[in-house]
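S.K.: Just a sequence and a predicted model for now, questions to come.
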Amino acid sequence: MSRTRVLILGGGYVGLYTALTLKKKARDKVDITVLDRRPYMTYAPFLPEVGAGSIEPRHAVVPLRRELPEVRVLQGKVDSIVHADRRVTATTDLGEELVVEYDELVVALGAVSRTLPIPGLLEFGIGFKYVEEAISLRNRVLGRIARAATTTDAELRRKLLTFVFVGGGFAGVEAFAETEDMAKAALRYYPELSRSDLNFVMVEAAPRILPEMGPEMGAYTVTELEDRGMRVLLETRLESCVDGHVVLSNGEEFEADTVVWTAGVKPSPVIQASDLPLGPRGHVNTAATLQVIDDSGAPIGGAWAAGDCAQVPNLVEGEGDWCAPSAQHAVRQAKHLGTNLARHLAGDPLDEYKHKHLGVVASLGLNKGVATTMGFKLRGWPAWVMHRTYHLLAIPTFNRKARVALDWTAAVFFRRDLVSMGRIQEPRRAFEEAARS
């Protein structure tokens, strides 16, 4: 009996959980291939804590080959999707072209950073979507503190210790707060510096931050951050950051050595060039069954999609027309997609995806947070505990849960390591200098 070839594009939440579910429910009927540029799934909610040194970077990722032993895992960047021919092309990091044919396609490519044509952003900005970027930001902030402590130039010190974060969504606020918490903790080792030397600035174009939590919790978060000496500039846009010279729409201009961009995401650009039907915002258009559909609402045979790259109808009354791009929806959609695909292969009817959002949580540094869940609003330490508890339960595999729990437990007895390893991004520098001398 021939097996159905299932190709899953993307190894994030949707890719991993779809493969796990499908393998469990249709093991003998499918040959599963997962194609992703990275050999691991990144648990994005832990990136701020990775950047702050509260969690080891390796513990915030899930190795695909380890968790999917019976699944073919290919590493490559997806270049094109031609669904009419049931064919996907990709390029490996070595420049080799991969051509993968399939019977059923699952589009789980997620989203990429949504940038704007701001002068200097491409050359000077730092993203915060992948674990590599979180590690880089940690090393950069600690490295700038060390350099600032060794200079006598007041203007240079001010520039080194000015950190600008653009975007007031969950990723931006958590990265902003956790990074400042780490920087403040690092100052205990630098008697040359004081808390007033640190200059953390958040720039948000909207009139409030954390819009998913409502105006009350957004206002509370602004107050909490400003009480810590941080600046939150609402209804303000970044106009330019050429060579670190920051220009804002409110007329302010100043020097900064670090600009972190967290101002939203957009669907993977590969989707735009494919022959799959797209919704008005550029997402793959799907039915509530997670089948890809055309403009008339009819299913496109052999194509499925979920997560941040998909436009999934929200069947819960009062929660909007489409499901929000959140990890909570992505995980549940993936399991539902895997189940529906298994039912489809067995000739059984499909179920529609319907999930009421349980709430949202955000960390604002050690022992600080905000949360809204099932009508309750929590602040401070209780919200922080809820944040950690929820994400400890949500991160895939017992292995990762245990490692993260050990990281947090160790932090109770030992202070987190606050050493910059910026040279890790230039591993041959010392060798080259020695060779020239």
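M.R.: It's in. All of these numbers come straight from a predicted model, not from anything done at the bench.
S.K.: all contacts plus neighbour counts: C-alpha atoms, from now on.
M.R.: Will do.
S.K.: And the helices in the stretch 301-437 of the chain?
M.R.: 327-346, 381-394, 398-413, 429-436 (DSSP state H, counting those that start in this stretch).
S.K.: outside of the third one, which residues touch it?
M.R.: By that I understand helix 398-413. Residues from elsewhere that reach helix 398-413 (C-alpha atoms under 8 Å, 6 or more residues apart in numbering): 54-56, 59-62, 392-393, 395.
S.K.: switch the cut-off to 7 Å
M.R.: For helix 398-413, the surrounding residues in contact (C-alpha atoms under 7 Å, 6 or more residues apart in numbering) are 54-55, 59, 392, 395.
S.K.: could I get those as CSV with distance to residue 144?
M.R.: Listed next are the contacts of helix 398-413 as CSV, based on distance: C-alpha to C-alpha, whole Å:
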residue, distance to residue 144
54, 19
55, 21
59, 26
392, 31
395, 32
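S.K.: from the helices of the stretch 301-437 of the chain, which stretch is densest packed?
M.R.: Greatest average neighbour count among those goes to helix 327-346 (a mean of 22), per mean count of other C-alpha atoms under 10 Å.
S.K.: how far does stretch 318-334 stretch from start to finish?
M.R.: Counting by C-alpha to C-alpha, to the nearest Å, you get 23 Å between the two ends of stretch 318-334.
S.K.: and what of stretch 320-333?
M.R.: Span of stretch 320-333 from end to end, C-alpha to C-alpha: 17 Å.
S.K.: Comparison target below:
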Amino acid sequence: MREIVIVGGGYAGFYTARGLEKRLHRGEARVTVVDPRPYMTYQPFLPEVVAGSVEARHAAVSLRRHLRRTRVVAGAVTTISSADRTLTVRPARGPDYQLRYDTLVVTAGAVTRVFPIPGLDDQAFGLKHVEEAVAIRDRLLTSFDRAASLPHGPERQKLLTVTFVGGGFSGVEGFGELLALATALLKRYPEIGFEELSFHLVEARDRILPEVSDAPGAWVVRSLERRGAHVHLNTQLVAAEYGHVVLSSGREFDSGLIVWAAGNASNPVVQRHTDLPIDERGLIVVRPDLRVGTEAEVVPDVWAAGDDAAVPDLAAAPGARTVPNAQHAVRQGRLLAKNIVASLRGRRTKDYLHHSLGVVATLGLGRGIFQYRRLVIKGFPAWLMHRGYHVLAVPTWERKTRVLAVWTTAALYGRDIVSLASVQHPRDAFVSRGNPRDGEVTAGAPSSGPRP
């Protein structure tokens, strides 16, 4: 049976596998997805996971549950050799091994772009995976709990200071949602005043949200500043050691939570550990029909799409490439499945062509921005459009139903503000057995008195 191997279970990989399951005849080919994570992350929901508006598990789509005829291999691909049609797979445990393929689909996605900034690796969170979004939310909730019991001073102020680096969609949406959560928390923490919150958004360019035009981008900045945020444009993060933030503008402050959302970089496996053709940015060179190669020369039986591929944007100016977002990755994955099946059966493939439907972003509960060409919608209607679009776009009716149920519950009863930061160290309670350290009183510790 022909082996079709998909590297990466993100948007493009998931939709490619799903489309192949629908189109392949039984016995025609076997589909395998290789990914370290057993789920596809619906990244547009991560800002709402940060704010507690979407449950973390609802932003993750199980590969094994929804790809029922696809073999799922839990492991990371470390090398790709198209010359001998093999991959090297590194499982979570055990030695590396070789995996052969007849048709290869590379949808490994991008990684977070970082710079050698002192303290960044030790202090910052990313915002690309569900685990990171949950940790950011728990850190804010825990900081509120701690700050409420402290006197006014530097330590309390540090706990109530949040810094986001990166003014793209991921950074702005996460920042806006976390700011909305912090503002809502003040009702439950009378010990903390609004003036004590200190939220900073740092962007190296002279504007945020480059996908929208200048005027809507400037409106977003004004909207965030009216809500008490500090937006630092033309500014870079210089250092973050021990939570002490130093900006290129000369401003310095202590921050208890630092989130790095300063864009994507090419996948190291694609950039340095493959013999596939890549461009100057480290992305795989593909033709308009998503085959790997150029118009003059094609790599046999290898396809690519998503954030790790330089896909020609036929709807834009000549030489343009599609931007790395979910809108393109989902549609490229669907076309990949059709083209692979067409190629197997000796039919013609189709080129990828997609005209943008516009861009929409959430800025916090009840706030948003939408733009389609010259049409700009702001505020509550744009926020409704954001939720409506993404609940339709998230894969499977099961996930749509769960997300809608959480939104309905939140509308009736408000946000859930319980921090589960302790799940990151689940054995601590068992190991300590409730025994407090010297001078510490532990809630729930067993009584030493006689039992009835």
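M.R.: Structure received. The structure displayed is predicted, hence computed values, not measured ones.
S.K.: Among the helices of the stretch 301-437 of the first structure, single out whichever gets nearest to residue 50 of the first structure.
M.R.: helix 398-413 (10.6 Å; C-alpha to C-alpha).
S.K.: ok so, going back, from the contacts of helix 398-413 of the first structure, which would you call buried?
M.R.: 54-55, 59, 392, 395 (16 or more other C-alpha atoms under 10 Å).
S.K.: follow-up on the earlier one: check the contacts of helix 398-413 of the first structure against residue 336 of the first structure and report the nearest one.
M.R.: residue 395 (17.7 Å).
S.K.: quick one: buried residues of stretch 86-104 of the first structure?
M.R.: 86-91, 98, 101-104.
S.K.: Correction: the previous question concerned stretch 349-363 of the first structure.
M.R.: Neighbour-count burial for stretch 349-363 of the first structure [16+ other C-alpha under 10 Å]: 350, 353-354, 360-363.
S.K.: What of stretch 73-87 of the second structure?
M.R.: So stretch 73-87 of the second structure, judged by 16+ other C-alpha under 10 Å, has buried residues 73-80, 82, 85-87.
S.K.: Most widely separated two among the residues you listed?
M.R.: The span of these, defined through C-alpha to C-alpha, is set by 74 and 82 at 21.3 Å.
S.K.: Now do the strands in the stretch 151-300 of the first structure.
M.R.: Listed in chain order, the strands of the stretch 151-300 of the first structure (DSSP state E, counting those that start in this stretch) span 162-166, 199-203, 231-233, 238-240, 245-248, 253-255, 258-261, 265-267, 284-285, 291-293, 299-305.
S.K.: Now tabulate those strands in a markdown table and tack on mean neighbour count and distance to residue 368 of the first structure.
M.R.: Shown next, in a markdown table, are those (neighbours: other C-alpha atoms under 10 Å; distance: least, C-alpha to C-alpha, whole Å):
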| stretch | mean neighbour count | distance to residue 368 of the first structure |
| --- | --- | --- |
| strand 162-166 | 24 | 19 |
| strand 199-203 | 22 | 17 |
| strand 231-233 | 20 | 17 |
| strand 238-240 | 20 | 28 |
| strand 245-248 | 17 | 29 |
| strand 253-255 | 16 | 30 |
| strand 258-261 | 22 | 22 |
| strand 265-267 | 17 | 26 |
| strand 284-285 | 28 | 37 |
| strand 291-293 | 27 | 41 |
| strand 299-305 | 21 | 36 |
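S.K.: do you know which of these lies nearest residue 135 of the first structure?
M.R.: Checked against C-alpha to C-alpha, the stretch from these lying closest is strand 258-261, at 13.0 Å.
S.K.: Including distance to residue 69 of the first structure, could the strands of the stretch 151-300 of the first structure go into JSON lines?
M.R.: Putting those into JSON lines (distance: least, C-alpha to C-alpha, whole Å) gives the following:
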{"stretch": "strand 162-166", "distance to residue 69 of the first structure": "40"}
{"stretch": "strand 199-203", "distance to residue 69 of the first structure": "43"}
{"stretch": "strand 231-233", "distance to residue 69 of the first structure": "47"}
{"stretch": "strand 238-240", "distance to residue 69 of the first structure": "46"}
{"stretch": "strand 245-248", "distance to residue 69 of the first structure": "48"}
{"stretch": "strand 253-255", "distance to residue 69 of the first structure": "50"}
{"stretch": "strand 258-261", "distance to residue 69 of the first structure": "36"}
{"stretch": "strand 265-267", "distance to residue 69 of the first structure": "29"}
{"stretch": "strand 284-285", "distance to residue 69 of the first structure": "29"}
{"stretch": "strand 291-293", "distance to residue 69 of the first structure": "27"}
{"stretch": "strand 299-305", "distance to residue 69 of the first structure": "23"}
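S.K.: Quick one: closest of those strands to residue 317 of the first structure.
M.R.: By C-alpha to C-alpha (comparing all of the strands of the stretch 151-300 of the first structure), the closest turns out to be strand 284-285, at 20.0 Å.
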